[in-house]
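Peer 1: Predicted model and sequence below, questions to follow.
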Amino acid sequence: MKHSRLVLVLPLMLAACGLHTEPPMALRLPATFEGAPVPSRPRVDLSRYWTYFDDPVLDQLVDQAVAQNFTLQAAKARITAAAAIGSAENAALLPSLDTAGGVGTEKLSPIGHALPGASPGQLTSFGTLESSWVLPLFGRFGATEKGAAAALDIAKAARQAAQVAVVAEIAEAYVDLRADQQEQRLLQAELGESNDIVSLVRIQAGVGVASDLDVARAQAHAEGLAFRLPGVQLAINTDISRITALEGQTAPDAKLMIAAPIPSAPKFIPDLVPVDLLRLRPQIIEAEAEVASDAATLGLATADLYPQFTLGGSLSIFMGSSVVDSLTGAKLPDKVTLLGGGTGVTIPLLDWGQRYETAKAAQANLAAGIEDYHEAVVDGVYAVDTALAEITASRVEVVTARREQISASRALNAAQILFGHGLTNLSDLLDAEQQRQQADMDNTDAAAAADTAAISFYEAVGGGAIILPKKSRPAPSKSAG
């Protein structure tokens, strides 16, 4: 019989040995990011990257969001839950001790057996202690600990990812707000200039120098600017509402109502290589923890293919009163203590492949998790590459837009002087004004795009401190690379 059981168990154990193998996770990474500007190699703490925009209002908004945002608070609670669940799972690996107490009376027959009817005495039970321990063998102990730690790491990485996303969204909304407020200010100033031109053209028309067509064209240009103002105000209100919601508030911060300049994008790029993402980007860290969790699940499923050994014991105390053995006339002991213990084994014999298929599924899930990890790494490298390319392009756009703005302003100034002396026509003046308006908007868009590119870069990296080796670490610098 023992031989036949061994024959049945042996295939499951051999199958378990074949299943519990983890595919390799290594992924070849490039030495550097494509198209990255030359870094200024400062020591930076990317976990508070928003402070490099040097905007106190933005700093305050982010700090408030980190403390109050509902998504982040929920993620923080999930970390506590994961830690508690992990402690509970680890505690389940230890021996258990249960106690039961109560008073139960048994009437005793003359021969000492519990039978109905009268008896010369009674036996009363007071309490029992029972202990059992399912031995965490065949990798169950390590798999359980590994799974608990992975679940906690997943929760922590998820919170970090949520915080990175919330901070990036607030920073982008804040940049949009300041850009929209600047656009509103520019439109209002340009509308004032256009109204001045309308007044001037009407005066010229009154003395026969300008025609009614000129008046109509000047008026249409001014009305076109006025038409854009409500849309810009709507964008401002939307930006403020977006920030307020991310703050976890129902009323907007009064400081947001006051227009302020667009914050300047950080001038430096930290020294960063793709391998740094493995410890900085929370999406990669979470994917790696998911792999560890899948490996733990496989370990538990594999352990289920092996026999389970159990150690158990019990301690029972009985108290007797006025109990006399009728055969001998001797009084039974007032107190009886029973102590027992033993081992047990549960052997998986035949379950029609259920446990093996469960382990096989866990093996496949582990392989899929590793591919998800590879994808997370590739996505991270792509996100940083894209953000760095955007930073390079935005720097060129900022310089070009500023030159365009200067040239357009000079052209408008010259056109206004010439038109005032009657040396150019209204079309040239309106064209010059439109070019200056477009240049102002291009300059605003370029400044906002530079900020957004920097935010995208820091979001792609994911936060965390980048500390350079001492031998290659120069003094911090804010000069452009």
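Peer 2: That came through fine.
Peer 1: Going by C-alpha atoms from here, please, whenever you check contacts or count neighbours.
Peer 2: Will do.
Peer 1: Glu357: neighbouring residues, count only.
Peer 2: 12 (other C-alpha atoms under 10 Å).
Peer 1: Likewise for Asn237?
Peer 2: What Asn237 shows, counting by other C-alpha under 10 Å, is a neighbour count of 16.
Peer 1: Please settle this for me: is it part of a helix?
Peer 2: Yes - assessed by DSSP: H, G, I helix; E, B strand; the rest coil, Asn237 belongs to a helix.
Peer 1: now it: how far from Glu397?
Peer 2: Using C-alpha to C-alpha, to the nearest Å, one gets 28 Å for the distance from Asn237 to Glu397.
Peer 1: Name the nearest residue to the residue nearest the centre of the chain, ignoring sequence neighbours.
Peer 2: The centroid of the chain falls nearest to Ala161 when counting by C-alpha atoms, centre = their mean (1.9 Å). Among residues not flanking Ala161 along the chain, Pro282 sits closest, at 5.3 Å (C-alpha to C-alpha, 6 or more residues apart in numbering).
Peer 1: List the residues that contact that neighbour.
Peer 2: Ala157, Ala158, Gln160, Ala161, Gly462 (C-alpha atoms under 8 Å, 6 or more residues apart in numbering).
Peer 1: wait, which of those is closest to Arg41?
Peer 2: Nearest to Arg41 out of the contacts of Pro282 is Gly462 (C-alpha to C-alpha; 18.0 Å).
Peer 1: For the host helix or strand of Ala415, name the packing helices and strands.
Peer 2: Using DSSP states H and E, Ala415 sits within helix 354-420. When contacts are defined as 3 or more C-alpha pairs under 8 Å, 6 or more residues apart in numbering; DSSP states H and E, helix 354-420 packs onto helix 2-19, helix 277-280, helix 282-303, helix 426-461.
Peer 1: if we go to 6 Å?
Peer 2: helix 282-303, helix 426-461 (3 or more C-alpha pairs under 6 Å, 6 or more residues apart in numbering; DSSP states H and E).
Peer 1: hang on, the earlier thing: just the buried subset of the contacts of Pro282, written out for ChimeraX, thanks.
Peer 2: Applying 16 or more other C-alpha atoms under 10 Å to the contacts of Pro282, the buried members can be selected in ChimeraX as follows:
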select :157,158,160,161,462
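Peer 1: Would you point out the most distant pair within the contacts of Pro282?
Peer 2: The widest separation within the contacts of Pro282 (C-alpha to C-alpha) is 11.5 Å, between Ala158 and Gly462.
Peer 1: Mind listing the shared neighbours of those two?
Peer 2: Overlap of the contact sets of Ala158 and Gly462 (by C-alpha atoms under 6 Å, 6 or more residues apart in numbering) is empty.
Peer 1: now the angle between helix 282-303 and the helix holding Ala415, please.
Peer 2: Calculated by axes from the mean of the first three to the mean of the last three C-alpha atoms, to 10 degrees, helix 354-420 forms an angle of 170 degrees with helix 282-303.
Peer 1: In addition, the following structure is provided for comparison:
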Amino acid sequence: MTRVRTLCVTALGMLLVLSLGACSLAPKYERETFDMPSEWRKVTIHSTPLYTDWWKRFNDPVLNDLVAEALKNNQDLSESLARIDSAAAQAGVATSALFPAVDGSAGAGAQSMSERTANYSNLANRAYTTYQGALSAAWELDFWGKYRNQRTMLTDVLMNTLISHEALRLSVASQTAQSYFALLALDMQLATADRTLKSREESFAIYTSRYQQGDITELDWQRARAEVETARSQLHSAIVAVDSAEASLAVLLGRSPREILEGRIRRGKAIESMPSPPVLPEGLPSDLLMRRPDVRASEFLVMAYNANIGVARAQFFPSISITGALGTLSASFGHLFTNSSGTWNYGATASVPLLDFGRNWYNLKDAEAQKKAAIATYRKTVASAFSDVRTAFTAQYEANAIVNSYMTQVKSLRRSVEIARLQYDNGYSDYLTVLDAERQLFSAELSLANALRDRLNAVVSVCMALGGGWQDPGVTPGPVLVDTEALKEAQRTAGPATPATDATPAPRPASR
């Protein structure tokens, strides 16, 4: 008995060594190569970690709090975390397949024999009871690397899931920032519409008095009345837009249904006071983009499908399993654990696919096709990363020029409105000239708010394109690029039609 057990242990040890040294049928993974520029401009810098808290560049505590709230409570991120747990569990299952499965069993049974059976003896007990207990083990040897490649595949899928979660965090943070900037722009447009309406109502009251006295025609009076209603409709549209933006941002923040319906989104700085961080620095190396979460996640998916080819190839080769059991068997529970009641067995089985009507072949072709598709996705993701950088870089570079152009336009149109009103009051032009000037001013003021929003969004786009932004510790965000003093000066010279430039949003009108 001892000799047999020794032989069993020796055989198992040899099989374990052979299994650990078994081959892998997965193709050797070779990373895709790309024709990439060495850098964007002319200065080379060392590769540094990405700046993951890029939203803090805007120096707005409210924005920081909103992003933190979104990253904590967003439901898409909660779903992504659950997917990580699922992927980790699947990788654990694949790891467990590399080791023997050991089971324990125990039982008791009673049966009665028929006296009419062949070779029945009166000396035998017709009814008897048996008790048994056993430990059994089964292990399929991984000669061809099927289970090791499956573990590699699911581990790569886990890494893909983890990094995809990182990409989703980046996306949620950017959506929160852009939604916040959109809300601030709508606040500015709402304040502009409110002030414009009040200005036109004041002017309309004067025109009504002059019309009743016969100083102006009914045509001018009706036009003034129509412009009041135009501003009023724009005001109500702005109220709807602000409310919709608040509700959408509340959902993004993961707030409760009650908070979505009844809550408000806190504001920080006005959009014209938000700092614009520095333009993308020169000389960022191209390999910086290869650290984008979506690029890294795509590459892990290629690696996973590469390992899956090894799993499919192993199906063509024999599978070898060894089994063994050690236990006791007795007709008396009191003798169940005596030496004479011991039982054991061991064995090995091998099976090889002979006729499967092409199942394994098609599985292999499917695995190869999935890898090709993953490579195409990976290459497209890398190309999109460089496209995003090019677009974001240009947008950020030009955004400030667009804002300055609108500021100059608004300042000129405010002066135009002042001159048109003066000429009309002194009889040098008709009222249509005043209306045209006021319409152009109103449109330019609304466009300025959009331009300020787009400039901030361009900064977010740069950080998104880089997978989190560039790291420059110790460097504070750049100065405010909107000339607020110029805006205030224009407000003083333009009269009541000037939009708000205070740091706090204007209160909502009572009609809300």
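Peer 2: Nice, I can see it. Small disclaimer: the values here were computed from a predicted structure and weren't measured.
Peer 1: returning to what we had before: the helix holding Ala415 of the first structure vs the second structure, mean deviation?
Peer 2: On superposition with the second structure, the mean distance recorded for helix 354-420 of the first structure (mean C-alpha distance after the TM-score superposition for the first structure) is 2.0 Å.
Peer 1: Now do that helix against helix 2-19, angle only.
Peer 2: Using the same axes, to 10 degrees: helix 354-420 of the first structure against helix 2-19 is 10 degrees.
Peer 1: Now do the same for Ala191 of the second structure: its match in the first structure.
Peer 2: Taking TM-score structural alignment for the superposition, Ala191 of the second structure sits opposite Arg185 in the first structure.
Peer 1: Tally up the residues packed near the aligned residue in the first structure for Arg439 of the second structure, please.
Peer 2: Mapped onto the first structure by TM-score structural alignment, Arg439 of the second structure lines up with Gln434. Counted with other C-alpha under 10 Å, the neighbours of Gln434 of the first structure add up to 16.
Peer 1: State the distance from Gln434 of the first structure to Asp442 of the first structure.
Peer 2: In terms of C-alpha to C-alpha, Gln434 of the first structure sits 12 Å off from Asp442 of the first structure.
Peer 1: And the strands in the second structure?
Peer 2: Along the second structure, counting by DSSP state E, strands occupy 101-112, 127-141, 319-330, 342-351.
Peer 1: what range in the second structure matches stretch 446-462 of the first structure?
Peer 2: Under TM-score structural alignment, the match for stretch 446-462 of the first structure is residues 451-467.
Peer 1: Is Tyr346 of the second structure in contact with Leu326, as I believe?
Peer 2: No - when contacts are counted by C-alpha atoms under 6 Å, Tyr346 of the second structure is not listed as touching Leu326 (8.8 Å).
Peer 1: contact partners of stretch 438-449 of the second structure?
Peer 2: Ala185, Gln189, Tyr406, Val410, Leu413, Val417.
Peer 1: Of these - the most surrounded one?
Peer 2: Going by other C-alpha under 10 Å, Gln189 tops the contacts of stretch 438-449 of the second structure with 27 neighbours.
Peer 1: Can you tell me the closest non-neighbouring residue to that one?
Peer 2: Nearest one to Gln189 of the second structure, counting by C-alpha to C-alpha, 6+ apart, is Leu446 at 5.6 Å.
Peer 1: For that neighbour, grab the count of nearby residues.
Peer 2: For Leu446 of the second structure, using other C-alpha under 10 Å, the count is 21.
Peer 1: picking that back up, just give me the match in the second structure for the residue nearest to the centre of the first structure.
Peer 2: Ala161 of the first structure maps onto Ala167 in the second structure, by TM-score structural alignment.
Peer 1: From Gly468 of the second structure, how far out is that match?
Peer 2: Between Ala167 of the second structure and Gly468 of the second structure the distance is 9 Å, computed by C-alpha to C-alpha.
Peer 1: and if you look at Ala226 of the second structure?
Peer 2: On the measure of C-alpha to C-alpha, Ala226 of the second structure and Gly468 of the second structure end up 49 Å apart.
Peer 1: Look at these two and report which has more neighbours.
Peer 2: Gly468 (26 against 13).
Peer 1: List of residues touching stretch 338-349 of the first structure?
Peer 2: Contacts of stretch 338-349 of the first structure (C-alpha under 6 Å, 6+ apart): Leu8, Val9, Pro307, Gln308, Phe309, Thr310, Leu311, Gly312, Gly313, Ser314, Leu315, Ser316.
Peer 1: Residue in the second structure paired with the fifth one?
Peer 2: Which is Phe309 of the first structure. That one, Phe309 of the first structure, aligns with Ile320 by TM-score structural alignment.
Peer 1: Can you give me the neighbour number for that match?
Peer 2: 15.
Peer 1: likewise Arg31 of the second structure?
Peer 2: Neighbours around Arg31 of the second structure, by other C-alpha under 10 Å: 10.
Peer 1: How about Asn90 of the first structure?
Peer 2: As a measure of burial, Asn90 of the first structure has 17 neighbours, counting by other C-alpha under 10 Å.
Peer 1: Who are the contact partners of it?
Peer 2: Contacts of Asn90 of the first structure by C-alpha under 6 Å, 6+ apart: none found.
Peer 1: Return the residue of the second structure aligned against it.
Peer 2: Checking TM-score structural alignment: Asn90 of the first structure goes with Thr95.
Peer 1: how far away is that match from Val242 of the second structure?
Peer 2: Taking C-alpha to C-alpha, one finds Thr95 of the second structure at 52 Å from Val242 of the second structure.
Peer 1: Next: Gly13 of the second structure.
Peer 2: From Gly13 of the second structure over to Val242 of the second structure (counting by C-alpha to C-alpha), the distance is 72 Å.
Peer 1: These two: who's more crowded?
Peer 2: Val242 (20 against 12).
Peer 1: which one in the first structure is aligned with that one?
Peer 2: Match for Val242 of the second structure (TM-score structural alignment): Ile236.
Peer 1: got it, and Ser203 of the second structure?
Peer 2: Counting by TM-score structural alignment, Ser203 of the second structure lines up with Ile197 in the first structure.
Peer 1: I'm done for today, thanks for sticking with me.
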